[in-house]
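K.L.:
mind looking at a prediction? Sequence and model below.
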Amino acid sequence: MSNNTNSQPECNIVDEDIAGPGVRVSFYVQTFLLVLLVDRSWQDAPVALWTFIATSFGLTLAAIINRSELVLLEAMQVSNLVWLANFGTFVALASYSRRKAASKKSGKKAASKKLPSHMIKPDYGVKYGAMLQTLFSMLLTIYMW
């Protein structure tokens, strides 16, 4: 019996560009900061939400493009990261909508504090983008499994 360790396959090696530690930490921190930002400054939320939606979409697209080299561990990590992003996006959207509605009500009451018109009218673009990314990630999950 030989002690050749090279004959055993490496099961836990992942592609660093798709499911490496940097990507995972980036998604964890970005989700936390997005929810925190929306709660603190709802005016800056659409840009942060679009950035996070685009990042999640990019990871989903990279997983689909590299599907021939994707191993089960990577697929599970990508799926978990994308669903974490979806959850964070919808929590941030709920907070954003609540803050925007509260500001709209207080803006009507206080005539001295005028908000620009683009901050008062409904912003459905980011909500539709989040819904499309969620549908896309659902399709990715079904496709991977």
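P.N.:
Nice, thanks for sending it over.

K.L.:
from here on, contacts and neighbour counts on C-alpha atoms
P.N.:
Noted.

K.L.:
how about the helices in this protein?
P.N.:
16-19, 21-40, 45-65, 72-109, 117-120, 125-144 (DSSP state H).

K.L.:
helices or strands up against the third one?
P.N.:
Helices and strands touching helix 45-65, by 3 or more C-alpha pairs under 8 Å, 6 or more residues apart in numbering; DSSP states H and E, are helix 16-19, helix 21-40, helix 72-109, helix 125-144.

K.L.:
one more structure, for comparison:
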Amino acid sequence: MLMKKWQTILLICIVAVIIIAGAKPLLVSIFGEWPGFPSNYPAEDYDPRLTVQASSAVPVIQAAELYYAKHHQYPMEGKDLLPFLTSDLPTEGQLYGWAYVNETEGFQLYQSLGWDPRLIYVHTTSSSHWVFDPGDGSPAKKIQLKP
């Protein structure tokens, strides 16, 4: 009886591995590529995939500028931007998937792009730029994007 139970568990595990292994080609056929970005993604200036990701930050960036215009400082927390967003949020309390971090002279927005990598928007009172962080310990890369 005990042997039969372990055989059943082993069979379930094998079937699960086969299903998961078979899911990648299916997802690739549906989405055209594996969802998310690997840490070795070759981020470059004006990258079309990263530009799409960056575009979702535009309403949050605009909200931060509206907040700054009213309060003469950037908010301490991302939730303070919610009243300044000009369009409806898909989920209350979220900034279109972006996390907000207050910095001494500005703010950063970042979004996870997969297991490790992140896209980061760095804004100070004098400049702003995008950064692709592979998240695997290799150096982050400053990139040009026009969302």
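P.N.:
Structure received. Quick caveat: nothing in here was measured; it's all calculated off a predicted structure.

K.L.:
let me see the TM-score of these two.
P.N.:
The TM-score (TM-score structural alignment, normalised by the length of structure 1) is 0.30; 72 aligned residues with a C-alpha RMSD of 5.0 Å.

K.L.:
circling back to that earlier point, CSV please, covering the helices of structure 1 and showing mean neighbour count.
P.N.:
Converted to CSV, those look like this (neighbours: other C-alpha atoms under 10 Å):
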stretch, mean neighbour count
helix 16-19, 17
helix 21-40, 16
helix 45-65, 18
helix 72-109, 18
helix 117-120, 11
helix 125-144, 16
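
K.L.:
which helix in structure 2 runs the most residues?
P.N.:
Of all the segments assigned as helix in structure 2 under DSSP H, the longest by residue count is helix 2-31.

K.L.:
could you list the buried residues of whichever helix or strand comes after it?
P.N.:
Next helix or strand after helix 2-31 of structure 2 toward the C-terminus (DSSP states H and E): helix 48-55. Buried residues in helix 48-55 of structure 2, defined by neighbour count with 16 or more other C-alpha atoms under 10 Å: 50, 53-54.

K.L.:
re earlier: so can I have TSV of the helices and strands packed on helix 45-65 of structure 1 showing distance to residue 119 of structure 1?
P.N.:
TSV is the format used below for the helices and strands packed on helix 45-65 of structure 1 (distance: least, C-alpha to C-alpha, whole Å):
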stretch	distance to residue 119 of structure 1
helix 16-19	36
helix 21-40	14
helix 72-109	8
helix 125-144	13
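
K.L.:
I'd like to know which of the ones you listed is closest to residue 50 of structure 1.
P.N.:
helix 125-144 (6.5 Å; C-alpha to C-alpha).

K.L.:
tell me what angle that closest one forms with helix 72-109.
P.N.:
Angle, helix 125-144 of structure 1 to helix 72-109, by axes from the mean of the first three to the mean of the last three C-alpha atoms, to 10 degrees: 160 degrees.

K.L.:
contacts only, for the spatially most central residue of structure 1.
P.N.:
Most central in structure 1 under C-alpha atoms, centre = their mean is residue 85, positioned 2.8 Å from the mean C-alpha point. Each residue near residue 85 of structure 1 by C-alpha atoms under 8 Å, 6 or more residues apart in numbering is listed here: 27, 31, 52-53, 56.

K.L.:
rerun at 10 Å
P.N.:
Residues in contact with residue 85 of structure 1 (C-alpha atoms under 10 Å, 6 or more residues apart in numbering) are 27-28, 30-32, 34, 52-53, 55-57, 79, 91, 130, 133-134, 137.

K.L.:
surely residue 74 of structure 1 and residue 18 touch.
P.N.:
Yes - contact criterion C-alpha atoms under 10 Å: residue 74 of structure 1 and residue 18 qualify, at 7.3 Å.

K.L.:
who touches both of the two?
P.N.:
By C-alpha under 10 Å, 6+ apart, residue 74 of structure 1 and residue 18 have these common neighbours: residue 63.

K.L.:
around residue 29 of structure 2, how many other residues sit close by?
P.N.:
Look at residue 29 of structure 2: counted by other C-alpha atoms under 10 Å, it has 11 neighbours.

K.L.:
so what's it up against?
P.N.:
residue 23.

K.L.:
could you measure from it over to residue 17 of structure 2?
P.N.:
Distance of residue 29 of structure 2 to residue 17 of structure 2, computed by C-alpha to C-alpha, to the nearest Å: 19 Å.

K.L.:
ditto for residue 51 of structure 2
P.N.:
With C-alpha to C-alpha as the criterion, residue 51 of structure 2 and residue 17 of structure 2 are 34 Å apart.
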